[in-house]
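# sequence plus the predicted model coming up.
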Amino acid sequence: MARRIALLGAESTGKTTLARELAADLRGRGLEAVAVGEVLREWCVRAGRTPQPDEQLAIAEEQERRVDEAGAQAEIVIADTTALMVAIYAGMLFEDGALYRFAIARQRTYAATLLTGLDVAWSPDGLQRDAAQPREPVDALVRAHLQRSGVAFQVVYGQGPQRLRSALQALAAAGVLPEAVRPADGEETGSSKPWVWVCEKCSDPACEHRLFRGLREPPG
């Protein structure tokens, strides 16, 4: 049975790039790995607009169907978002929480869930993001729903190759990768660790919310 890896995160946090790089890296290590693209992005390009409330369920179901389909042919499937992200956006935009039960049930079937950190610059992406939007609220919702549902996850940080190394280290720690292809103990990696959600008042120096707040606020 294929091991499925979920990449979740706010807009413009490098999910698509990381999914492709992970799949390529794992193939280079001798594994049959495939990345499944984001159905919502494809839908918006094809329709020339963003979906309405009654169109969200079909998008979420198609995302998961493609993951299942890929899993029949590969050892490792990397999902560039899952139904949970569709549910979160539907909840934010339309105050519609109908998708959460389906999305959480599906999320629990993934062998590992990685959350892409907010330490990369925002960039435009056509219909889905044509103007900068606050990413912190989406990030907070993803964390909250995963924690509330008891779904373990790890946050991935870093720029470029460091982000890929961070993801590989997280997957190795989660036991998803075969021992023969896991990164060596001494290999340089980015920061990747289980997250405890306590936000601005926490003492974790790696918390990007605290770091970014410090960058925004003028010195006293």
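Thanks, I have the structure now.
# hey, let's count contacts and neighbours off CA atoms from now on
Fine.
# helices or strands up against the host helix or strand of residue 17?
For residue 17, the enclosing helix or strand under DSSP states H and E is helix 15-28. When contacts are defined as 3 or more C-alpha pairs under 8 Å, 6 or more residues apart in numbering; DSSP states H and E, helix 15-28 packs onto strand 3-8, strand 33-36, strand 76-80, helix 161-173.
# switch to 7 Å and redo it
For helix 15-28, the elements it packs on are strand 33-36, strand 76-80, helix 161-173, judged by 3 or more C-alpha pairs under 7 Å, 6 or more residues apart in numbering; DSSP states H and E.
# please identify the most buried of these.
Highest mean neighbour count among the helices and strands packed on helix 15-28 (mean count of other C-alpha atoms under 10 Å): strand 76-80, with a mean of 26.
# need the next SSE after that strand, C-terminal direction.
Counting by DSSP H and E, the element after strand 76-80 in chain order, helix or strand, is helix 83-94.
# buried set for that following helix?
83, 84, 85, 86, 87, 88, 89, 90, 91 (16 or more other C-alpha atoms under 10 Å).
# and it, how far out from the chain middle?
Between the centre of helix 83-94 and the centre of its chain there are 14 Å (C-alpha atoms, centre = their mean, to the nearest Å).
# and if you look at stretch 163-177?
Between the centre of stretch 163-177 and the centre of its chain there are 13 Å (C-alpha atoms, centre = their mean).
# helices or strands up against the longest helix along the chain?
In the chain, assigned by DSSP state H, the helix with the most residues is helix 56-71. When contacts are defined as 3+ C-alpha pairs under 7 Å, 6+ apart, helix 56-71 sits against helix 39-47, strand 76-80, helix 83-94.
# below is structure B, check it against A:
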Amino acid sequence: MSAPAGPLRVAILGTASSGKSTLAAALAQRHQTLWVPEYLREFVDTEGRVPVAQDQFPIARTQLEREDAAAAQARGWLFCDTTPLMTAVYSRHYFGGIDAQLERLVVQHGYHRTLVMAPDIPWEADGLHRECEQVSRIVQDLLLEELARRAIPYTMVRGSLDQRLTQVDGLLAG
């Protein structure tokens, strides 16, 4: 797996309500660059439903298309609020496995840094998403299993937004 050319891409992973979007937006503002919002949110809002198994690959593909479009304009860093790996984790949980097309996206697309949001902030329900706090814990465990299985190094990011920003800034500077 190799990271694409262009800005250094940072994968921001975690379960629902773990602070991915908040951190991605704050990092982009701090580094005067762009971030890529999670397409799944738009999908759920637009379709008025949660995704089914056959939606997983198109959701991940659209996420990558938006990431590639943003990379053309990003400066230095591109902060990615989720990746195909997170879609694969949800596929594993909700649909019992990872579709071959989705697996190819995961394998073919790498990141310069991978951040995992610790589940240490208050959990809040997120619209039509089907997750609850208990499912979030299961998904977090599956995410850590997938990262280990794929030998993807990551940094667990913890604390308040300010603490998270300080931790990530130290990582990006090094």
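Received it, and whenever you're ready, just let me know what you need. The model shown is predicted, which means the values in this text are computed figures rather than measured ones.
# TM-score of the superposition?
Here the TM-score for the pair of chains, by TM-score structural alignment, normalised by the length of the second structure, is 0.89; 166 aligned residues with a C-alpha RMSD of 1.5 Å.
# picking up where we left off before, quick one: which of the helices and strands packed on helix 15-28 of the first structure is nearest residue 119 of the first structure?
Of all these, helix 161-173 sits nearest to residue 119 of the first structure, with 10.1 Å by C-alpha to C-alpha.
# what span of the second structure lines up against the helix or strand following the closest one?
Per DSSP H and E, the first helix or strand lying C-terminal to helix 161-173 of the first structure is strand 192-194. Per TM-score structural alignment, strand 192-194 of the first structure has no counterpart in the second structure.
# list the buried residues in strand 192-194 of the first structure.
Under 16+ other C-alpha under 10 Å, the buried positions of strand 192-194 of the first structure are 192, 193.
# quick one: it to chain centroid distance?
How far strand 192-194 of the first structure lies from its chain's middle: 14 Å, per C-alpha atoms, centre = their mean.
# can you tell me how far residue 83 of the first structure is from residue 7 of the first structure?
As judged by C-alpha to C-alpha, to the nearest Å, residue 83 of the first structure and residue 7 of the first structure stand 11 Å apart.
# the spatially most central residue of the second structure: what's it in contact with?
With distances taken as C-alpha atoms, centre = their mean, residue 82 lies nearest the centre of the second structure, 1.6 Å away. By C-alpha atoms under 7 Å, 6 or more residues apart in numbering, the residues touching residue 82 of the second structure are 11, 12, 13, 38.
# so it versus residue 174 of the second structure, what's the distance?
Distance of residue 82 of the second structure to residue 174 of the second structure, given as C-alpha to C-alpha: 23 Å.
# excluding chain neighbours, what is closest to residue 62 of the second structure?
Leaving aside its sequence neighbours, residue 62 of the second structure sits nearest to residue 39 (C-alpha to C-alpha, 6 or more residues apart in numbering; 7.1 Å).
# if we can go back for a sec, show me the one of the helices and strands packed on helix 56-71 of the first structure that comes nearest residue 162 of the first structure.
strand 76-80 (18.3 Å).
# ok now stretch 73-87 of the first structure, how far from the chain's centre?
Relative to its chain's centre, stretch 73-87 of the first structure lies at 9 Å (C-alpha atoms, centre = their mean).
# next: stretch 68-86 of the first structure.
12 Å.
# count of residues packed around residue 53 of the first structure?
Close neighbours of residue 53 of the first structure, defined as other C-alpha atoms under 10 Å, add up to 14.
# need the contact list for it.
90, 94.
# tell me the residue in the second structure aligned with it.
Using TM-score structural alignment, the equivalent of residue 53 of the first structure in the second structure is residue 53.
# again, but for residue 87 of the first structure
Using TM-score structural alignment, the equivalent of residue 87 of the first structure in the second structure is residue 88.
# isn't its match right next to residue 96, touching?
No. Residue 88 of the second structure lies out of contact with residue 96 (C-alpha atoms under 7 Å); the separation is 10.2 Å.
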